[in-house]
Structures are given as C-alpha cells and as structure tokens.
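Undergrad: based on what follows, work out the 3D shape:
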Amino acid sequence: MGEFRRSVLLAPLADGADGGLMSVVQGGIRWLYAFTDEAALARFAQARGAGDREWEYLSVLGARLADAIVPMIDGPAGVAVNVADEDGSMFFPPVVGIVPEACAVDRVDAA
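TA: You can find the predicted model right below:
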C-alpha cells in the first residue's frame, strides 16, 4: 500500500463533454484507471483498439487518487492499476486502509 501511495501514476483523461478521469463501473464500484508508465498505458490503449491515437493523461500520486479524487466521486470508487497487464494488474478497492474511511464500503459507523 505504501508503494502505491508514493508512486506517480498516469491517469488517462476521459473523452467527451463530462471530462474527468477515465473510469469504468464494475460490480457497483467506479474504478479509476491508472498506469505505472507509458508502456502500460499503451498496452491498455492497444487492448481497447485505440492504440493509434494520442492519449492525454495526468501524472498523479497514488495517495492523491485515493485521498482526494475518490472522495469526489459519487458512490464507491477504487483504483485499478495496469488493467491490461494480466500478471501485473493491481486493484485498490474502496475499503478502510486504502481510501478515506468516510468513502470505505466496509467502514463501521459509530453508534
């Protein structure tokens, strides 16, 4: 988890009028896409059949994705890293210890 938080990741920008960061909803969770380097992003682009176009992205710390971006999203959200790499993908779900507790789906609310 510490390495994820300290790593500079590439977060592709979404196409369309809404803008923002590229993501997908799977299993009721919005997953933000992030990549460890341009080669990993290129593999993702190729897998989507869009390897021939230029992809805009932000360079952002993993900690900033988890602590600042995830809380801005309506509903549960996590970070999916290097999703086109069968053996190297990593998922950081919206649980305590990864995202702020207020955003975690497994938080225990005080009675």
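Undergrad: every contact and neighbour count from this point should use C-alpha atoms.
TA: Noted.
Undergrad: my read is that R30 contacts G78, right?
TA: Yes. R30 lies in contact with G78 (C-alpha atoms under 8 Å); the separation is 6.4 Å.
Undergrad: and the two? which has more neighbours close in?
TA: G78 (26 against 21; other C-alpha atoms under 10 Å).
Undergrad: to compare with the earlier structure, here is another sequence to fold:
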Amino acid sequence: MELAAEIAAYRDGRGDPGRLVGEFRRALLLAPLADGPDGGLVSAVSGGIRWLYAFTDEEALARFAEARGESGREWPYLAILGARLVDAVVPQVDGPAGVAVNVADEDESMLFPPVAGIVPDARAVDIVDIVDGVAPDSRGAVA
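TA: Predicted coordinates:
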C-alpha cells in the first residue's frame, strides 16, 4: 500500500501503526527546498518542534503551495526516502524535529513526531537518558 493510502486507512481507524511507519520509511517523499540565503528544507516550528514538510507526490505539493497562496512560483524539491529524512536529516536539525506529510490534505496528512521508533533514539523526545543522575538538555548534552 502506498503511504497516502496507509495514512488514510490509519486515520479511518483501519491502519496499523507499525505498518504506517514502515510505509513512511520506504516512501519516496518530496521535500520542498527553502528560498533565501539559508536554504535547507521548508519547515515550520509548532509546539517547540521543527516540522519538515514532505509530500507523497507533486500534486500534494501543489495543494500545499496553493494553500499558502504561492502556487504561481516554482517549488524546487528534494526527492528523499522517508527513512533518510528521519535518519540523516532530522539529526542535523537544532532541537526536536519531525516530519509533516501532505499537510494541505485533509485525509492524507500525518505528523511523524520526534519519538522513538520514528526518529533515531538520540533525537527522540520521549527517551530520557540519565548519566550520573542528570538528564540531557534538548541538544543531548548533559547539563
């Protein structure tokens, strides 16, 4: 099953969390590139989490552009596997980060938060390492 269909099934109560995450990791996603001198991927911060935007196809990206009132410009993007996005890109982000898939689509949108089983354990906000009785700060360094 493709990721968009797996998301729809999960949102409809027929999905399986493990199957959903597996499909996300196998999916080729389109991550729009940010304009400006800093570059990088288009993202937003909400609730203290940086959400990287990713889309299952060009049509989903076009709906996002339209929802932002920016459908009249080109949207360059990086085609990347979901696994590579969370395993290689998320660890490079300063602070907690997750992936927001198809955010402009009511039935095919899904957040993949920075928790164990989705992002690397070192970046998961639900895992607390204790070193000599001291928890790490948000960068993973022991305070």
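Undergrad: let me see the TM-score of these two.
TA: After superposition, the two chains reach a TM-score (TM-score structural alignment, normalised by the length of the first structure) of 0.98; 111 aligned residues with a C-alpha RMSD of 0.8 Å.
Undergrad: list the contacts of the nearest residue to V21 of the second structure once chain neighbours are set aside.
TA: Among residues not flanking V21 of the second structure along the chain, I118 sits closest, at 7.0 Å (C-alpha to C-alpha, 6 or more residues apart in numbering). For I118 of the second structure, the contact set (C-alpha atoms under 8 Å, 6 or more residues apart in numbering) comprises V21, V86, F112.
Undergrad: now the counterpart of I118 of the second structure in the first structure: how far from E38 of the first structure?
TA: I118 of the second structure maps onto I98 in the first structure when the alignment is built from TM-score structural alignment. Computed as C-alpha to C-alpha, to the nearest Å, the I98 of the first structure to E38 of the first structure distance reads 24 Å.
Undergrad: pull out the buried residues from stretch 107-121 of the second structure.
TA: D107, E108, S109, M110, F112, P113, P114, V115, I118, V119, D121 (16 or more other C-alpha atoms under 10 Å).
Undergrad: measure the residue nearest the centre of the second structure to L30 of the second structure for me?
TA: Centroid-nearest residue in the second structure, with C-alpha atoms, centre = their mean: V99, separated by 0.8 Å. Distance from V99 of the second structure to L30 of the second structure, counting by C-alpha to C-alpha: 12 Å.
Undergrad: shared neighbours of the two, anything?
TA: In contact with both V99 of the second structure and L30: A54, using C-alpha under 8 Å, 6+ apart.
Undergrad: lovely, talk soon.
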